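Visitor: Here is a sequence with its predicted model. Questions after.
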Amino acid sequence: MKLNNYNLATINQRELLKILDTSKKGLQYSEIEARQETYGRNEIEYKKEKSVLQIILEGFLSPFTLILIILAFISLATEYLFVTSGKKDLTSFIIIISLVLISALLEITQNLQAKRSIDDLDEMVEVTSNIIREGLAKEIPTEEIVIGDIIHLSAGDMLPADVRILESRDLFISQTPLTGESELIEKRATARIKKGQADTEFQTMAYMGTEVVSGTGIGVVVRLADDTLFGDIAKKLQESPIKTNFERGIESTTQLLIKLMIVIAPLVVLINGFSTGSWVQALLFGISVAVGLTPEMLPVIVNSNLIKGAKQLSANGSIVKDTNAIQNLGAIDILCTDKTGTLTQDSISLEYYLNTIGKEDREILKYAYYNSSLQTGLKNVIDRAIIQRGRKELTTSELRARKIDELPFDFERRRLSVLVDKEDSQVLITKGAIEEMLSVSSKILVNNQIYELTKQQESKVLDDVQTLNKQGLRVLGLSIKEITLNHQEINVKDESEMVLIGYLAFLDPPKEGAKEAIAALAKEKVKVKVLTGDNQYVTQAVCREVKIEAEKFLTGDQVALMNDEELLKASEEYDVFVKLNPTQKARLVKLMRNAGHAVGFLGDGINDSPAMREADVGISVDNAVDIAKEAADLVLLKKDLRILEKAVLNGREIFGNIMKYIKITISSNFGNIFSVLLASIFLPFLPMQPMQLLFLNLIYDISCLAIPFDKMDQEYLRQPQKLDSKEVKNFMFWFGPISSIFDILTFIVLYFVIIPKALGGEYFNLLSNQQRNFIAIFHTGWYLVSLWTQTLVLHALRTKKMPFLQSRSSLVMFLVTTITVTIGTIIPYTKLGLALDFRPMPIEFWLYLLMVVVLYLLLTTIVKNIYVKKYKKLL
């Protein structure tokens, strides 16, 4: 029987439990497996893990790998399937397929490794739910919940599925993730529901992704995963996922290379076909050029760096939930953070409980204890501090009271009220920010006498509180109101005509190391901005301790009056924002992002989750509420800015190594385009055989596998790093021609000097056998020059400094590039070299190679210095 949301919200509880074949004691364990098979796991489609088969297919279906596969089969057709038996040759096909296999298998291996790593890390930050099975409470991962499970809800929980409420006690839920509205909705076991009401207005239903702010409840799971209201929204978002800046940059670069390939490869085929008369060879060479233009190792290099980065971050105390966050970490130039627990120790103590004349008063502590201990919302550090002090100083009889009803805290009222039955009266006890308490209080208790709260007295109260704030103490006001007996429910209207009876002053000292961490982040060009719900005086006191400029600040009231343009301007000018609600925090983050900043947000509370979702990188901590951990891309095992500083530097190093491959390889390939075009026009033969060009590409790709293990210069790590496709194009146009210059010089020297001297004559004056030898030596010479310059330029362009002298690569990169160059140089003197039609080179060539390498590195260094002066950066 399929029930819609209206049916689920209105059906009799007993009948619903019967339809779902469950009871309030929960399901039997013997039923769970069958239900999971029927309904599937409780995972939204966009969050489902890729299967091993999907990962394997994706490894072979990247744009560059597909191009290589197509080229391989064209080579197979032209060199093997449609040629006479004596001329069949599989060499080019085997080399291209080898490139495909190396690239695809490395990518598959890395993705499988990443899947395992992320699974392991996910277990460390697992979001769980409290359910009842066979009459006993049990905590299980949300993915394992099935339809018919009985679930227990309490403050701080995120709804893991769509639930029909069976029991509730002051259960208030924030539906912001579904509706965007900040108003809390009370959920009940029974309520009047009209046809035509929006699903989110049904008080008997609680929906996946919404957040329990206060109270408790029990519900039965009626919908899972994609069938939920949240799942339906997620599917629509999946249809047009937002790409990160890094993904857009990679996509733009890929499109540029494919366009170049489409233009250049056919041009090379036509020119060589007309100049040599061998159209088959021209086609094969065109294929080889296309392969040479393909940075098939790009997915491998990116994945290697991300996996390495995730491991580094894990070792440094950070858990990566989304690997894309690693690149974004490297780009952060603004870090927004709350104050409590980040700049302070998050070990709040109740220092003073004062009456309105500034003296400690047990009655103040007693009423504060009732308010904090009897409320069923999320007990924050403030409540815990009050409860701890109350249990220490109050007698057993003083601690005893019965709660009748409550109004949970929300970020609009900024108050929490509890109605208490105490002996022969009912008392409404409200605590909250001092301004909010003054707004609901019309009287004040002074020396046990109640007086009207005048403007003069209000001013004195604010002065007293300000004095405490300037000492770094956070102050809440406490008001009470006697309510008519037998009053069973309270609402916001009851928070009026109250009597202000005193203040609660809390101390949360600055965290050790916070000042140094903020100074270090500033050195790394990351601006720390404080976005807090606390008032300016406490915030200023803490900010002064940790050296954050806080004399200029904006309040939430001022923010509310600003349009987007005004607030954006203010966000550049101010570093401290106080008395903000969650919506205002998220708005500030969004505006800064839209202005081109990369923004991180560090938070751990319900009020931080909207801003975390809006940030480029949402950062939370391991002991945060479920909602905050779910919104985070990165979870710190400790709420410590020093860990975050390391994470930012790791992100920049990873980004830098990815950029090395992208920029250097693309510029080298771009230079080779012009070399090949000019050689095709002026040489009477191909500048290199197809299989030789493919072999050269294979060796270079192997040397590039060391890039993820390289290190970055400290100067590079001092700046936020973003991928800009314009930068890639600029780099390509500046450094690509250097490769072309030395290629053309090599063609001239080989063709007119070295080879004629070695063979005793110019090409057209030689016999056909000698001409074949001339061509083979020419091919070998260009292969060796390309091998040395292509590999050594990795060292020249990996740093702004002088390579080898001022900046050395990692040992892994040095060894891998040295070994590949050595093996590649020896190849022409081996049987493999003979099979590839290479030849030993005359002594004059080695002198020329030495000169070319030195001049190449020298010119590259000169151009590099000019480029850095012009663009202020290299990678």
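Guide: Ah, there it is. Numbering: from 1, shown residues only.
Visitor: Please make it C-alpha for all contacts and neighbour counts, starting now.
Guide: Noted.
Visitor: Which parts of the stretch 551-700 of the chain are strands?
Guide: For the stretch 551-700 of the chain, the strands defined by DSSP state E, counting those that start in this stretch occupy 554-555, 576-578, 599-602, 617-621, 634-636.
Visitor: Redo those strands as a markdown table? Include mean neighbour count.
Guide: Formatted as a markdown table, the strands of the stretch 551-700 of the chain follow (neighbours: other Cα atoms under 10 Å):
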| stretch | mean neighbour count |
| --- | --- |
| strand 554-555 | 19 |
| strand 576-578 | 26 |
| strand 599-602 | 29 |
| strand 617-621 | 28 |
| strand 634-636 | 28 |
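Visitor: could I get the ones you listed as JSON lines with distance to Arg474?
Guide: Shown next, in JSON lines, are the strands of the stretch 551-700 of the chain (distance: least, Cα to Cα, whole Å):
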{"stretch": "strand 554-555", "distance to Arg474": "16"}
{"stretch": "strand 576-578", "distance to Arg474": "13"}
{"stretch": "strand 599-602", "distance to Arg474": "21"}
{"stretch": "strand 617-621", "distance to Arg474": "23"}
{"stretch": "strand 634-636", "distance to Arg474": "26"}
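Visitor: closest to Asn305 out of the ones you listed?
Guide: Of all those, strand 634-636 sits nearest to Asn305, with 16.8 Å by Cα to Cα.
Visitor: another one to put next to it:
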Amino acid sequence: MSADIEQGLPSAEAERLLRQFGTNEVADKSESWPHALAAKLWAPLPWMLEATILLEVFLGHGLQAVIISVLLIFNAILGLTQEARAKAAVKALRRTLAVMASVRRDGRWMRLGASQLVPGDLVKLALGAVVPADIKIAAGNVLADQSMLTGESLPVERKPGDLAYAGAMIRQGEATGIVVATGTRTYFGKTASLVQDAHGVSSEQRAVLTVVRDLAVVNGAVVLAMLAYAHAIGRSFAETVPLLLTALLASIPVALPSTFTLAAALSARRLVRGAVLPTRLAAINEAATMSLLCSDKTGTLTQNALSIETIIGFDGMAENAVLAAAAAASSEGGDPVDQVIIDAARLRGVAVPEATGFTPFDPACKYAQARLADGSLLRKGALGALLQVPLSAEQEVARQHLAEAGCRVLAVTRTVGAATVLLGLLGLADPPREDAASLITALQELGVRVVMVTGDAPETARMIAKSVGITGDICDSATLETLAAPGDYGVFAGVFPEQKFRLVKLFQHGGHVVGMCGDGTNDAPALRQAQMGIAVSTATDVAKAAAGLVLTSPGLAGILDAIREGRAAFQRIRTYTLSMVVRKIAFVLYLALGLVMTGHAVLTPLLMVLLLIVNDFLTMAITTDRALPSSHPRRWRIGRIITEGGVYGLATLGYAALMLLAGRVIWHLPLPQIRSLSFLTLMLAIQASVYVIREERWFWSSTPSLWLSVATLAMVGFSLLVAGMGILMAPLGWKILGTIMISAAVFTLLLDLLKHLAVQVERRGFSHAG
């Protein structure tokens, strides 16, 4: 490269080019509101409502058809609003978790957001980076993974003169190059992103969909029995079809997809305000289930404030000579360790030998090397990777002294031909974080076991683990290779990145839900394998793209926040799921019971649609509720969900049946008023069940969120108004309305008592089992 190019662009020129070419971004193609609304009206549930509208028109019920049409459009708009909030959260994640680039301007290297790159910028591509724009390689060689762009399964070599495309990931090597295209002008027209689009189904969604499927089978059988009974008692087609539609509407979880998305998006937004960036919304839910955390050391348990504490030379080698050799095998603006060594050499005024070739640090081999003009190789890295012969007594004592002092030990060697000589050792100090011990204690109190996984020597790992409160035996790299089960090991030392994948699988086979911290490119497989991949604050772009959570500050505090928020989100979704099960059981069985008791459908399609809309409002409010995080990892127990929902559903059915009996026997209400009574009773009963389910203690033990309280008051007020005034239904007298309200309050207390007794019985069962 020419001297001018090596200096990079002047800032003024870069600003001019940015105005000319625009930011290095590709605008999202947003769907128009009319198109999105049309899509909302073309799906299985809307089809059922649209069939109901056509049926009402066919039967001559024009007003009901209009009202259901309005409610259908209203529900679609409500769903679009929920999705818009979720998309806004994801866009915020994309802005916050932006790809950064190492770019040279005004003669110095700096870190800039990839969106600020312009054609002509000189950019460094290092191991683990995402290529931020289309770049023509000027010096160096890299292996670029373009699988997400071209579908090629193997990385491709990019040498001087070749193009590295925006969005590719650097798997090996280091290079510098010139930006030739940005934004929509890039070859694939796609800028790099670390935030994943959530197209997959999380384990939480799979669990709830399993509940829905199982209940759909039961409800289907009930609906068939209802049709058979209606036919047996001589009901006409005009009465039977609305009954069928009403029962089917009661069986479908209208707000299921948008509820999951919104709950996760709101939790993600709360985490972004802290020190955690989710790369996919499902990661919020997975954090709730994590039972074991594999924590790395540097920057998580330690301060990530590396400094050269000690330099030891062998065979008369001076400290500055050892440092000079280490600096020759380092790259400025690259690895943080390299920068520490280069800064130390510069501070001491050490003359660094000029290298004719350089190979950056590779986690697979654990060293970096420089080739000198005389053909010799200077290397720095892990001692075991550089030296295959046993250490002398002097060298072993020095190594052990540094390791026991908690230093990270780097060896510096010189190779001439086949002979390798150990020049000396560097002891890099990185003291434990002041908050590490308290945060590990907090994680353990939440039922999360913490183990340390590090590439450092066992002695160094032992000292750090002891200082932060991690207990258990130490497992070295060789032992891990043959390990069948992780057992009681608390520290895994000398671990190679590829061994982390094996370690995650071992813990998973032992029944753990694993969280894995990582920072390097080679950590990506382990981060993907773990249920909760966590990229630490210093992670490469490749590691961030593989992880579910990215920490934006050092330490474990972000992980603690993610677990608490995940468990709170779990509780909100559990409340929604249980209330959904209650509705499915109570609504369908009530329709069947009402048919037997009255010989007619006790709810019209219009009233059922109205109930669904009311519950949609409540469902949206549940996602904002103040939920207390559990003190232990959460898991979806399908059997328990169905059992609890069945108990609450049958209790709700019993209450509604008593009110139906009172309407017929005590108040002697005609069928239109019976339907109004049914609507109001079920609406209040479902509201009551939500407040009972959301709190494992007495329902008044915690205050619901403002939105949940407002939604409840609004829906109760609305329902009383329409039932009292006879809007959309036959009017009920205010005396009857008052009686229903009092009975609903009594039902809430009795349902909460039932829950409390069930919890006591369950706890007693656990204590006897223990």
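Guide: Nice, thanks for sending it over. Since the structure is predicted, the reported quantities are computational estimates derived from the model, not experimental observations.
Visitor: So for Arg415 of the first structure, which of the strands of the stretch 551-700 of the first structure sits nearest?
Guide: Comparison of the strands of the stretch 551-700 of the first structure against Arg415 of the first structure by Cα to Cα identifies strand 576-578 as nearest, at 16.8 Å.
Visitor: so that closest one aligns onto which residues of the second structure?
Guide: Per the alignment by TM-score structural alignment, strand 576-578 of the first structure matches residues 491-493 in the second structure.
Visitor: re the thing from before, of all the strands of the stretch 551-700 of the first structure, which one is nearest Asn730 of the first structure?
Guide: Nearest of the strands of the stretch 551-700 of the first structure to Asn730 of the first structure, taken as Cα to Cα: strand 599-602 at 26.4 Å.
Visitor: elements contacting the closest one?
Guide: In this structure, strand 599-602 of the first structure makes packing contacts with strand 334-337, helix 582-594, helix 609-614, strand 617-621, judged by 3 or more Cα pairs under 8 Å, 6 or more residues apart in numbering; DSSP states H and E.
Visitor: what comes into contact with the very next helix or strand once past the shortest one?
Guide: The reference is to strand 334-337 of the first structure. Downstream of strand 334-337 of the first structure, the next assigned helix or strand under DSSP states H and E is strand 349-355. By Cα atoms under 8 Å, 6 or more residues apart in numbering, the residues outside strand 349-355 of the first structure that reach it are 359-362, 364-365, 382, 385-386, 389, 446, 501-508.
Visitor: Once aligned, what mean separation remains between strand 349-355 of the first structure and the second structure?
Guide: For strand 349-355 of the first structure, the mean deviation from the second structure after alignment is 1.3 Å (mean Cα distance after the TM-score superposition for the first structure).
Visitor: Where in the second structure does that strand fall?
Guide: Using TM-score structural alignment, the residues of the second structure aligned to strand 349-355 of the first structure are 307-313.
Visitor: Could you do stretch 672-685 of the first structure as well?
Guide: Counting by TM-score structural alignment, stretch 672-685 of the first structure lines up with residues 587-600 of the second structure.
Visitor: List the buried residues in that stretch.
Guide: Phe587, Val588, Leu589, Tyr590, Leu591, Ala592, Leu593, Gly594, Leu595, His600 (16 or more other Cα atoms under 10 Å).
Visitor: ok, now stretch 202-214 of the second structure?
Guide: So stretch 202-214 of the second structure, judged by 16+ other Cα under 10 Å, has buried residues Ser202, Ser203, Glu204, Gln205, Ala207, Val208, Leu209, Val211, Val212.
Visitor: from those, which is closest to Leu551 of the second structure?
Guide: Of all these, Ser202 has the smallest distance to Leu551 of the second structure: 21.2 Å, by Cα to Cα.
Visitor: Map that closest one across to the first structure for me.
Guide: Structural correspondence for Ser202 of the second structure with respect to the first structure (TM-score structural alignment): Thr244.
Visitor: Report the contact partners of that match.
Guide: Neighbour list for Thr244 of the first structure: empty [criterion: Cα under 8 Å, 6+ apart].
Visitor: Repeat that for His756 of the second structure.
Guide: Glu696, Arg697, Trp698.
Visitor: in stretch 326-340 of the second structure, what's buried?
Guide: Buried residues in stretch 326-340 of the second structure (16+ other Cα under 10 Å): 326-331, 333-334, 336-340.
Visitor: what's the answer for stretch 128-147 of the first structure, then?
Guide: Neighbour-count burial for stretch 128-147 of the first structure flags Thr128, Ser129, Asn130, Ile131, Ile132, Arg133, Thr142, Glu143, Ile145, Val146, Ile147 (criterion: 16+ other Cα under 10 Å).
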